[in-house]
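Trainee: Quick one: sequence plus predicted model below, questions after.
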Amino acid sequence: MRTALALLASVGLSGCAAYNVGPSRFSTAAFIPAKTPTEVRLNQLPPPARPLSVAVYGFGDQTGQFKPSEQGQTLSRAVTQGAGSILVKALQDAGNRQWFTVVEREQFKNLLNERQVIREMRERYLGETNVNAQALPSLLFAGVLLEGGVIGYDTNTVTGGAGAAFLGLGASTQYRQDTVTVYLRAVSVRTGEVLTTVTASKTIASRSLNASTFRYVAFKELLEAEMGITTNEPDQLALRQAIEKAVYGLVLEGVDLKLWAFKSPEAGAPLLEAYKAERDGKFAPDKVETAMKAAESAPPLKVLATRDRLKGNDGPDAGNKKGSP
């Protein structure tokens, strides 16, 4: 009996260690979520030559999917309906609020109503017949519209599990993977031209670990015990990272197309080359990440050397070494 209980305890503790389950997971205190890796990358973007004024009228759920349920039909949506708010936050995170000037458009009617209230109150109590430009200046306008939405939510893209049992003692694990995909495009307000488009995806992982025992420990004495733990990556967190990745890609796609530029091209060159290598499938994402971390912490000359390696060259003199003019 002691052996069975010890095995169950060890499996349970190993599950807690593997999935990082502790008292904080069950705490009811409010907390501020930690920054995601994609948010950190957005914050570290070099400043632009000049900020872009953008507007987001809506960034909604275009999948039309409902949350999957084993009990039957449910009216809950598969993804959050607040993707527009997440996009605005991601735009402000780009370069620590240096890349985009975001104007309010999603709740534009509320903004106009409030300005009308201000105008009527000043007219009633101050006798103003004309709009005071100092008290109520003109609204900012955007040069670029950002549109798109959540275009895909695929469930059970990867499923599997494993288990084993011996003499009534057993353990098993199962996993499942979903994928959420977002689409983001930049549209010129002046001409209506679609300037660039970006698509980003993020997987959502779910895992479970279970252990059980079923054996006789004495005559007519049966021990039966079960324990398990399940972890599910929040859908909202996965969508947030996908949107942040799309904004990051939008910035670098625009730089690559010369729609906008970094204030210091040398500072943004290694980021652009690493993004293009990832986009074109020339390097695995982990290799690109390693190269970029080395480039960001290296002196300027080493940054240029890292850029050349990502291009596939040995250095600025590679052509001469190969006998080219």
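Mentor: Good, I have the coordinates.

Trainee: Going by C-alpha atoms from here, please, whenever you check contacts or count neighbours.
Mentor: Noted.

Trainee: Tell me the secondary structure at residue 72.
Mentor: coil (DSSP: H, G, I helix; E, B strand; the rest coil).

Trainee: how close does it get to residue 79?
Mentor: 18 Å (CA to CA, to the nearest Å).

Trainee: and what of residue 3?
Mentor: Relative to residue 79, and taking CA to CA, residue 3 is found at 45 Å.

Trainee: Between the two, which is the more surrounded one?
Mentor: Higher neighbour count among residue 3 and residue 79: residue 79, with 23 against 9, using other CA atoms under 10 Å.

Trainee: Check it against this one:
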Amino acid sequence: MSGSAKDPFALPAKLVPETKTGVVLDRLPPPRRKLDVSVYNFPDLTGQNKPNDNFAEFSRALTQGASAVLIDVLTKAGSGAWFNVVERNDLQPLLQERQIIQTTRAAAEGDNAPSLPPLRFAGILLEGGIIGYDSDETTGGIGANYLGIGADTQYRQDVITVALRAVSVQSGRVLASVTTTKTIYSVQVHSSAYMFAAIDQLLQAELGFTKNSPATLGVREGVQLAVYALIFEGVKNHLWEFKDRAAGDAFMRELEKNQEAAAIKIDVPKS
């Protein structure tokens, strides 16, 4: 057996855990027609490094692969019924591979070699990015000590802000725009106790742990909420519609009911 198989602390790889927002997004009723969309880039625009009170940290606080997260969320929306996502994020390898295929066919079959079908194009361009990361937005703690025995708890919350907009490729007009926020929490629990074992001997014991919410999962949920809200903005503005209007209306009412609790800020451009 390998060393990792014998390691009792080694955990197997697993799929990314689903979020509550992701479950709701996957259950969306299908649209009347699938939307052809493209994502060229979805960058981290915050420029924030990981917070550290002791030394300068050069690692980024947030994922630099948010475009991959957005593409994954789009392909799963409504169990894959909502979007046809065309590859634009890393287009050069795709074009190069198509050129290799065409060259190979021409070498094998000559001038009568069949051509590849044209690339699928998108009618809607999705743009935006991670526009905010507010660390230590709220901090606090509580603790007590009595006769050498005590415990304290400290917490911190950070806020991630994601912006997403749909742009018409034909006109360049911004069809809809949404901004969402996601709060991530960090908690530290520490306890200690001491007693005199003898006149000149002190026995002390400490115990503690720290729990940090994964920032990447926070970004994913913020993106999921943005896609969810963008779909409904398009429905409200008659840009696209549900195949089953009654089921769509039920989801619309649920979104409006929970809009304030979900902390969605929606900006719709004027026509």
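Mentor: Good, I have the coordinates. This is a predicted model, so every value here is computed, not measured.

Trainee: Quick one: the helices in structure 1, in order.
Mentor: Using DSSP state H, the helices found in structure 1 span residues 2-19, 37-43, 83-93, 108-126, 235-256, 265-279, 285-296, 300-311, 318-321.

Trainee: Minimum distance to residue 61 of structure 1: which of these has it?
Mentor: With CA to CA as the criterion, residue 61 of structure 1 lies closest to helix 83-93 of the helices of structure 1, at 7.6 Å.

Trainee: Could you tell me where the closest one falls in structure 2?
Mentor: Using TM-score structural alignment, helix 83-93 of structure 1 lines up with residues 66-76 of structure 2.

Trainee: Mean distance of the matching stretch to its aligned residues in structure 1, please.
Mentor: With mean CA distance after the TM-score superposition for structure 1, stretch 66-76 of structure 2 departs from structure 1 by a mean of 0.6 Å once superposed.

Trainee: what's that stretch in contact with?
Mentor: 26, 39-44, 80, 82-85, 89, 129-130, 219-220, 223-224, 227 (CA atoms under 8 Å, 6 or more residues apart in numbering).

Trainee: Please check those and keep the buried ones.
Mentor: In terms of neighbour count (16 or more other CA atoms under 10 Å), the buried residues within the contacts of stretch 66-76 of structure 2 are 26, 39-44, 80, 82-85, 129-130, 219-220, 223-224, 227.

Trainee: still on that earlier bit, any chance of the helices of structure 1 in CSV with distance to residue 159 of structure 1 as columns?
Mentor: Output for the helices of structure 1, formatted as CSV (distance: least, CA to CA, whole Å):
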stretch, distance to residue 159 of structure 1
helix 2-19, 18
helix 37-43, 25
helix 83-93, 27
helix 108-126, 44
helix 235-256, 17
helix 265-279, 26
helix 285-296, 23
helix 300-311, 35
helix 318-321, 47
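
Trainee: ok, and the closest non-adjacent residue to residue 182 of structure 1?
Mentor: residue 150 (4.4 Å; CA to CA, 6 or more residues apart in numbering).

Trainee: mind listing what the residue mapped onto that neighbour from structure 2 touches?
Mentor: Residue pairing (TM-score structural alignment): residue 150 of structure 1 is matched to residue 130 of structure 2. Taking CA under 8 Å, 6+ apart as the contact definition, residue 130 of structure 2 lies against 42-46, 66, 160-163, 219.

Trainee: now residue 182 of structure 1
Mentor: Contacts of residue 182 of structure 1 by CA under 8 Å, 6+ apart are 148-152, 199-201, 239, 242-243, 246.

Trainee: roughly how far apart are residue 183 of structure 2 and residue 53 of structure 2?
Mentor: Taken as CA to CA, the span from residue 183 of structure 2 to residue 53 of structure 2 is 21 Å.

Trainee: neighbour-wise, which of the two wins?
Mentor: Each of residue 183 of structure 2 and residue 53 has its neighbours counted (other CA under 10 Å); residue 183 has more, 20 against 7.

Trainee: To which residue of structure 1 is the more buried one aligned?
Mentor: By TM-score structural alignment, residue 183 of structure 2 lines up with residue 203.

Trainee: number of nearby residues for the equivalent of residue 172 of structure 2 over in structure 1?
Mentor: Alignment note (TM-score structural alignment): residue 172 of structure 2 maps to residue 192 of structure 1. When counting by other CA under 10 Å, one arrives at 11 neighbours for residue 192 of structure 1.

Trainee: Kindly report the same for residue 15 of structure 1.
Mentor: Residue 15 of structure 1 - counted by other CA under 10 Å - has 20 other residues nearby.

Trainee: Verify the stated contact: it with residue 231.
Mentor: No. With contact defined as CA atoms under 8 Å, residue 15 of structure 1 does not reach residue 231; the gap is 10.0 Å.

Trainee: Determine which two of the contacts of residue 130 of structure 2 are furthest apart.
Mentor: Among the contacts of residue 130 of structure 2, 42 and 160 lie farthest apart (CA to CA), at 14.4 Å.

Trainee: tally of neighbours for residue 246 of structure 2?
Mentor: Applying other CA under 10 Å, I find that residue 246 of structure 2 has 11 neighbouring residues.

Trainee: Translate it into the numbering of structure 1.
Mentor: Match for residue 246 of structure 2 (TM-score structural alignment): residue 266.

Trainee: Can you name the residues that contact its match?
Mentor: Counting by CA under 8 Å, 6+ apart, residue 266 of structure 1 has contacts 300, 304.

Trainee: Could you measure from it over to residue 100 of structure 1?
Mentor: Residue 266 of structure 1 is 21 Å from residue 100 of structure 1, by CA to CA.

Trainee: for residue 175 of structure 1, same thing?
Mentor: Taking CA to CA, one finds residue 175 of structure 1 at 39 Å from residue 100 of structure 1.

Trainee: Residue 29 of structure 1 maps to what in structure 2?
Mentor: Checking TM-score structural alignment: residue 29 of structure 1 goes with residue 12.
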